[in-house]
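Asks: take this sequence and fold it.
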Amino acid sequence: MMRAPNQDRNSSGSKVGILLQRSFSTVVLLGLLAAALWWNSEAGYYGLVCVFCILSAWEWRHMLRRSRKASQPNLSFLFGAAYPVVLSLACCMTKFRETAPTQETPFLIPFPLLLALAAPVLLVIVSFIREMKNPVVGSRALRSVGTTLLSFIYPGWLFAFSILALHLAYMKEGSVHPAVVMCVLWVILVTKMADIFAYVSGFLLGGRLFSRKLIPHISPKKTWEGILGSWVLTNAAAIGLIFPMFGVSVLSMPQILVLVGCISFIFLLSVYGDLAGSLVKRSLDVKDSGALLPGIGGIFDLIDSPSFTVPFLWFLLAFIG
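Replies: Sure thing, here's the model as predicted:
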């Protein structure tokens, strides 16, 4: 079936417009990151993450109320807004130290990590208690508690692991460790580059090599050409960022191969994180979580993929630290 010429032009123009909007939003976000790096303080880094998490929690509340799905949107927003702030305060007050276990304290868990583990547990308990006042109607109570917990964990609680990762940059006297900050920033940039390059590659090559879409029932616009093209471009750009961000002058072939493996792992998590966001929105019958970022949507749409990659960075930093 042939398309009318004006339809093709409208479709192409729409894609170009979205690409320009995404580029503008990306420049604004990069400006915020640059400002935080220029300030180079705990307050700046933690504050930026808190703003993203709080706005994402607010968008979750709006999506849940609009969809009328079984949930407790006000409770999840309360936890989603308070948690990153309390976590930031805990990190500021208790600098991370490598403390050897003793007989009195054989297992020592840093307070910020303990807080991170306790938050979703407390939310489950409170949401169950609140749900007990309602009559039992099928599986509504279970869906309400599950959705409330999900709206707190994804992406806000997961993305807040960037606070815990940055916390590792402040050793003993609280002096900043630039390499750790650069690691966190590099992972976030690689994650978002995967999203942007997937859109650009899909825009330029989508449908020319493969007739089948990636996962059309979740994200109809994602193509195999976009994913493959993004993987190549993301690897090239991510390796290129290593030189200015970490002061590296040369990379050996084994180092490049290790980097390609790490970047590919981040890329894979990024794709699934973005698809998870699409799955949530499709389940709630909404197109975008918000309209704060032209071409992107809301803050939820911005941090959905980094919420899959940042926690793994924290595990790596904590393990090798």
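Asks: CA atoms for contacts and neighbours, from now on please.
Replies: OK.
Asks: for the protein, longest helix please?
Replies: For the chain, the helix that runs over the most residues, judged by DSSP state H, is helix 5-39.
Asks: got the angle for the following helix or strand past it vs helix 5-39?
Replies: Past helix 5-39, further along toward the C-terminus, the next helix or strand under DSSP states H and E is helix 42-67. Between helix 42-67 and helix 5-39, the angle comes out at 150 degrees (axes from the mean of the first three to the mean of the last three C-alpha atoms, to 10 degrees).
Asks: I have a second one here; can you model it like the first so I can compare?
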Amino acid sequence: MSKKKSDLIPRLITAIVALPLLISLIVYAPAWLFFAFIALVGAISIWEFCGITFSAEHPGGRLIAMLLGVGLMNVLYFAESFFVPALAATTLAIFLYFLFAFKEQARVTHQIGSAITAILYGGVLITFIALLGRDGGDAGPMWILMTLAIVWASDTGAYFSGRAFGKHKLYPSVSPNKSVEGAIGGVLASVIFALAFQALYNTLAPDTWNTLSILQILALAIPANILGQTGDLAESLVKRAHDVKDSGTIIYGHGGILDRIDALFFASPWVYYFMKFTSGGF
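Replies: Down below sits the predicted model:
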């Protein structure tokens, strides 16, 4: 119990320092600059994923995966119609690299699979956060902030409801500290924060946002929350498979980038396509 309390202080310090900077970047920076930030996040995510799975065996493969992943992110953002051929070319490049640069034949399929997974997981999925800003028009920053609010409210709700009421383990073989009660609290917190955030935004910028009904908020927040919690478990599975506690040490009090944004990888595509559907963008 004391360890959980000691982790809370550095987490709060990091949030107090980083959150205003992040909000300013989302609200005031041009969309391409926010994408540049997301591309950096994606690069670090790919680097960390490969660091967990195989980089000690093949550091060069880790670098190649990161460079190819950032390239694929740029194609998805700036030339979306070429994404499928770019994805095929990226997959081919990974295979060709390891074909001529493998160090241990018995492990090369693991390294190839890990590199491709890192690119898709750490690079492509997080690009949808930037696509919200690109395709959301004047409401783009709101969609990004709404996504963050849903995911981070889930973390907060799950943490405190789990500590207060948690009795039934959610998935002990993957994440022994998570509880069913915490997961439910996370869902409720996401819905409440989404409603509150929309009300606040309608007050501050009423002309840039088409108000979602309560049913639409539920259809947005609940699946995004479930996907986010699943993303959290998925990253825990990867770390547990390799006996790693944190994906990195880049964020004070939070470990690595993957440790902080694992829920966004799964939740942000849902929010993006929800936005496209509700705005008639298909």
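Asks: quick TM-score on the pair, please.
Replies: The TM-score (TM-score structural alignment, normalised by the length of the second structure) is 0.84; 272 aligned residues with a C-alpha RMSD of 2.7 Å.
Asks: returning to that earlier point: report all helices and strands that the longest helix of the first structure contacts.
Replies: Secondary-structure packing of helix 5-39 of the first structure (3 or more C-alpha pairs under 8 Å, 6 or more residues apart in numbering; DSSP states H and E): helix 42-67.
Asks: residue range for stretch 252-267 of the second structure in the first structure?
Replies: Mapping stretch 252-267 of the second structure onto the first structure (TM-score structural alignment) gives residues 294-309.
Asks: first-to-last residue distance for the matching stretch?
Replies: 24 Å (C-alpha to C-alpha, to the nearest Å).
Asks: likewise stretch 130-147 of the first structure?
Replies: Criterion C-alpha to C-alpha; first-to-last residue distance in stretch 130-147 of the first structure is 14 Å.
Asks: mind listing what's buried along it?
Replies: Going by neighbour count (16 or more other C-alpha atoms under 10 Å), the buried part of stretch 130-147 of the first structure is 131, 140-142, 144-147.
Asks: helices of the stretch 101-250 of the first structure, start to end?
Replies: 111-131, 140-152, 158-159, 161-167, 178-205, 224-246 (DSSP state H, counting those that start in this stretch).
Asks: identify all contacting residues around the match of stretch 252-267 of the second structure.
Replies: Contact partners of stretch 294-309 of the first structure, identified using C-alpha atoms under 8 Å, 6 or more residues apart in numbering, comprise 18-22, 24-25, 52, 55-57, 59-60, 154-156, 158-159, 187-188, 191-192, 266, 269-274, 276-277, 288-293.
Asks: got a list of what the counterpart of residue 126 of the second structure in the first structure touches?
Replies: The alignment partner of residue 126 of the second structure in the first structure, by TM-score structural alignment, is residue 159. Taking C-alpha under 8 Å, 6+ apart as the criterion, residue 159 of the first structure is in contact with 49, 53, 303, 306-308, 310-311.
Asks: save these as CSV, and put in distance to residue 115 of the first structure, neighbour count and secondary structure too.
Replies: Shown next, in CSV, are these (distance: C-alpha to C-alpha, whole Å; neighbours: other C-alpha atoms under 10 Å; DSSP: H, G, I helix; E, B strand; the rest coil):
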residue, distance to residue 115 of the first structure, neighbour count, secondary structure
49, 17, 21, helix
53, 16, 29, helix
303, 21, 25, helix
306, 21, 25, helix
307, 18, 27, helix
308, 20, 24, helix
310, 18, 27, helix
311, 15, 19, helix
